[in-house]
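> Predicted model, plus sequence, below.
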Amino acid sequence: MAIQTPQRKPDWLKIKLPSGNELQEFKELKKTMRTKTLHTVCEEAKCPNIHECWANRTATFMILGDICTRACRFCAVNSGLPNELDLKEPERVGEAAEEMGLKHCVITSVARDDLADGGAMIFAETIKAVKKRLPFCDVEVLIPDFMGNEEALYKVLDAKPEVLNHNIETVERCSDRVRSKAKYKRSLELLQRSKSYKSKIPTKSSIMIGVGEEWNEILQTMDDLREVDCNILTIGQYLQPSKKHLSVEKFYTPEEFALLKEEGMKRGFSHVEAGPLVRSSYHAREQKEAANETLNAR
């Protein structure tokens, strides 16, 4: 695996830092997270949209601690031996969501392969805690693959999230090189099982591009996701978080992302969000609303 110094980013990847009211909103939300000892994937994964999203009072809670049992070659989240399971974490997430007045709450996690159910119980309890405090808040979960554990998946689905998200991350040929332990076909199976078990819960997945994939392979991944009736797709540019991670092999242009969005919509996704800075939870509420409009029109 070739590791290189992070490349110079093209102009369309430049990020405008917040100021004034936006900066104040960012600081307040950060204070809320620290006060309740909560983690966000926005911070841990060094998301380029953190200032924009936090200024709009939206964030993706990262449960089950901040240490992942996997070490994927694209991800900035710390890996190693996780801390003891925090059974009070779901309630704190519910409290924070209520304080923020969220209408769409996204919950994700590190991978916890050390747990028998991969952390599914905590996912379910967190969904319930948010819904108890905010009955009209949509809850979207971005889950790991639970190592193929069907019962763990069903445990999360039984808590009735509004969106079930699991990222396939990359094309099949690059999957083993980019991801740790996760398998391309296992990800597809998870999305298929979700639809078989709870057909009315929209499913969602994400592809990051720029890690060595070919154009036709991106289109094939779209076809594979549609084959398991995945409803929402996000496509974003991979950015190297540090010198230790995979280097960027290509920076796609905004025009190429627009073409990929067209290709996705032609294949029947109810919504496709594609752009250089798009991440799985970027504009998550808008994604769900657009998808619902499309699904209801069918």
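Sure, I can see it. Numbers count the residues shown, from 1 in each chain.
> CA atoms for contacts and neighbours, from now on please.
OK.
> could you pull out the strands for the protein?
Along the chain, the stretches classed as strands by DSSP state E are 39-40, 60-63, 104-109, 138-142, 163-165, 203-209, 232-237, 271-275.
> need those in TSV with distance to G264, can you?
Compiled in TSV, the strands of the chain are given as follows (distance: least, Cα to Cα, whole Å):
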stretch	distance to G264
strand 39-40	29
strand 60-63	25
strand 104-109	23
strand 138-142	20
strand 163-165	17
strand 203-209	12
strand 232-237	8
strand 271-275	6
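> Pasting the second one now:
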Amino acid sequence: MDAEDIAQTKSLIDEFERENLEDFCEDRKALECYKILSLRPGASKLAVSRRLRVLGLHFHPDSRNDEPCSYFKVISSCKNILSRRAPDEDDFETWNQIIIQKWIAAYEERNDEIDRLKDDLEQLSNRFEEAEKKNDEKDATIKALEKENKKLSCRAAKLETKVYEVEKILDKKGSGKNAEYLIHWRGFNDPKENTWVPVAKCNCPDLLAAFEADLKKKMTSLKKARKAIPSSRSRRASTVIVKLASGARKSLKSGGKCKRKIIGKLRK
């Protein structure tokens, strides 16, 4: 064996060791073994035996070439496989057909793998689009929340710095230190925003005085109006006692036609 032949055989053996031939069919294994031995597929057992003898002399552990034992193990595996698969005589045509079938199978396998990859790619693309859509929705939601938060923050800042001004006092409940006033604030037009404020926290003495004066005036007018209405007792018909000329007493309601003299007052 020359140096080039040895180097090529080592390279083929290294490649052979990297492949998992356990998953290959017998024909595929035989093809790989022919390749390692640098023989044409379909070579006879005699040709295989001669080639193995040459390689064995060089790669055998007892030889003085210091080659790794792994090379001889691969060569021994090729011997075992081809002893079963190699024809008794050269049959290159049959093995060429095997090679054709091998490449057809490899082509179909590759196409199937491409189809699977396309399906996987399509699924990944769909998942990516769905994820992007969800992310866009999340981004839109986050932006909306940030915008709303900004508005609320601005409003809160304004409320913190704004001086509340009493525009009008609407009502009162309680008395003394427990009195509370219903306040209408300037700039707040919604009646729901009117609030009851304890008298101790009302810092508007002028408005309080005006409200109390107006309230007192209304109470005075109300009392006068109540006095002007006659009571049920005064509305009843009064009985007038009169003295008849003859000295007998009869009510004005009497049907007598005598001259009457009033001696009493109407009772109210």
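Yes, it's here. Because the structure is a prediction, the values reported are computed rather than measured.
> Superposed, what's their TM-score?
After superposition, the two chains reach a TM-score (TM-score structural alignment, normalised by the length of the second structure) of 0.17; 72 aligned residues with a Cα RMSD of 5.3 Å.
> Redo the strands of the first structure as JSON lines? Include distance to L153 of the first structure and mean neighbour count.
Putting those into JSON lines (distance: least, Cα to Cα, whole Å; neighbours: other Cα atoms under 10 Å) gives the following:
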{"stretch": "strand 39-40", "distance to L153 of the first structure": "22", "mean neighbour count": "22"}
{"stretch": "strand 60-63", "distance to L153 of the first structure": "16", "mean neighbour count": "24"}
{"stretch": "strand 104-109", "distance to L153 of the first structure": "14", "mean neighbour count": "24"}
{"stretch": "strand 138-142", "distance to L153 of the first structure": "11", "mean neighbour count": "24"}
{"stretch": "strand 163-165", "distance to L153 of the first structure": "10", "mean neighbour count": "25"}
{"stretch": "strand 203-209", "distance to L153 of the first structure": "13", "mean neighbour count": "25"}
{"stretch": "strand 232-237", "distance to L153 of the first structure": "19", "mean neighbour count": "25"}
{"stretch": "strand 271-275", "distance to L153 of the first structure": "23", "mean neighbour count": "24"}
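> nearest to E256 of the first structure, of these?
Proximity to E256 of the first structure (Cα to Cα) singles out strand 271-275 among these, at 8.7 Å.
> What angle do strand 203-209 and that closest one make with each other?
Counting by axes from the mean of the first three to the mean of the last three Cα atoms, to 10 degrees, strand 271-275 of the first structure lies at 20 degrees to strand 203-209.
> Counting by contacts, list what strand 271-275 of the first structure packs against.
Strand 271-275 of the first structure sits against strand 232-237, helix 254-266, helix 284-297, with contacts defined as 3 or more Cα pairs under 8 Å, 6 or more residues apart in numbering; DSSP states H and E.
> could you redo the last one with a cut-off of 10 Å?
strand 203-209, strand 232-237, helix 254-266, helix 284-297 (3 or more Cα pairs under 10 Å, 6 or more residues apart in numbering; DSSP states H and E).
> export these to JSON lines and tack on distance to L191 of the first structure?
Listed next are those as JSON lines, based on distance: least, Cα to Cα, whole Å:
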{"stretch": "strand 203-209", "distance to L191 of the first structure": "7"}
{"stretch": "strand 232-237", "distance to L191 of the first structure": "11"}
{"stretch": "helix 254-266", "distance to L191 of the first structure": "17"}
{"stretch": "helix 284-297", "distance to L191 of the first structure": "17"}
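> Which among the ones you listed is found nearest to R34 of the first structure?
helix 284-297 (23.1 Å).
> So which bits of the closest one are buried?
Going by neighbour count (16 or more other Cα atoms under 10 Å), the buried part of helix 284-297 of the first structure is A284, R285, Q287, K288, A291, N292.
> Output those in TSV; the columns should cover distance to K185 of the first structure.
Converted to TSV, these look like this (distance: Cα to Cα, whole Å):
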residue	distance to K185 of the first structure
A284	25
R285	28
Q287	25
K288	25
A291	25
N292	27
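> Now do the helices in the first structure.
Secondary structure of the first structure (DSSP state H): helices at 20-35, 41-44, 50-55, 89-100, 120-133, 150-158, 172-178, 184-197, 215-227, 254-266, 284-297.
> quick one: buried residues of the longest one?
Spelled out, it's helix 20-35 of the first structure. For helix 20-35 of the first structure, using 16+ other Cα under 10 Å, the buried residues are E22, E25, F26, L29, K30, T32, M33.
> Ok, the fourth one next?
Under the neighbour-count criterion of 16+ other Cα under 10 Å, helix 89-100 of the first structure has E89, P90, E91, R92, V93, G94, E95, A96, A97, E98 buried.
> Among the strands of the first structure, which comes closest to Q220 of the first structure?
Comparing the strands of the first structure by Cα to Cα, strand 203-209 comes nearest, at 11.7 Å.
> tell me which strands and helices that closest one is in contact with?
Where contact means 3+ Cα pairs under 10 Å, 6+ apart, strand 203-209 of the first structure is packed against strand 138-142, strand 163-165, helix 184-197, helix 215-227, strand 232-237, strand 271-275, helix 284-297.
> hmm, back to that, between the helices and strands packed on strand 271-275 of the first structure, which one is closest to C53 of the first structure.
Checking these against C53 of the first structure by Cα to Cα gives helix 284-297 as the closest, at 10.3 Å.
> so who does R249 of the second structure touch?
R249 of the second structure makes contact with I241, V242, K243, R260, K261 under the criterion Cα atoms under 10 Å, 6 or more residues apart in numbering.
> ok, 6 Å please
Applying Cα atoms under 6 Å, 6 or more residues apart in numbering to R249 of the second structure gives the contacts K243.
> what about it, distance to F59 of the second structure?
As judged by Cα to Cα, to the nearest Å, R249 of the second structure and F59 of the second structure stand 169 Å apart.
> picking up where we left off before, need the buried residues of helix 89-100 of the first structure in TSV with distance to L164 of the first structure, can you?
Formatted as TSV, the buried residues of helix 89-100 of the first structure follow (distance: Cα to Cα, whole Å):
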residue	distance to L164 of the first structure
E89	20
P90	18
E91	21
R92	22
V93	18
G94	19
E95	22
A96	21
A97	19
E98	21
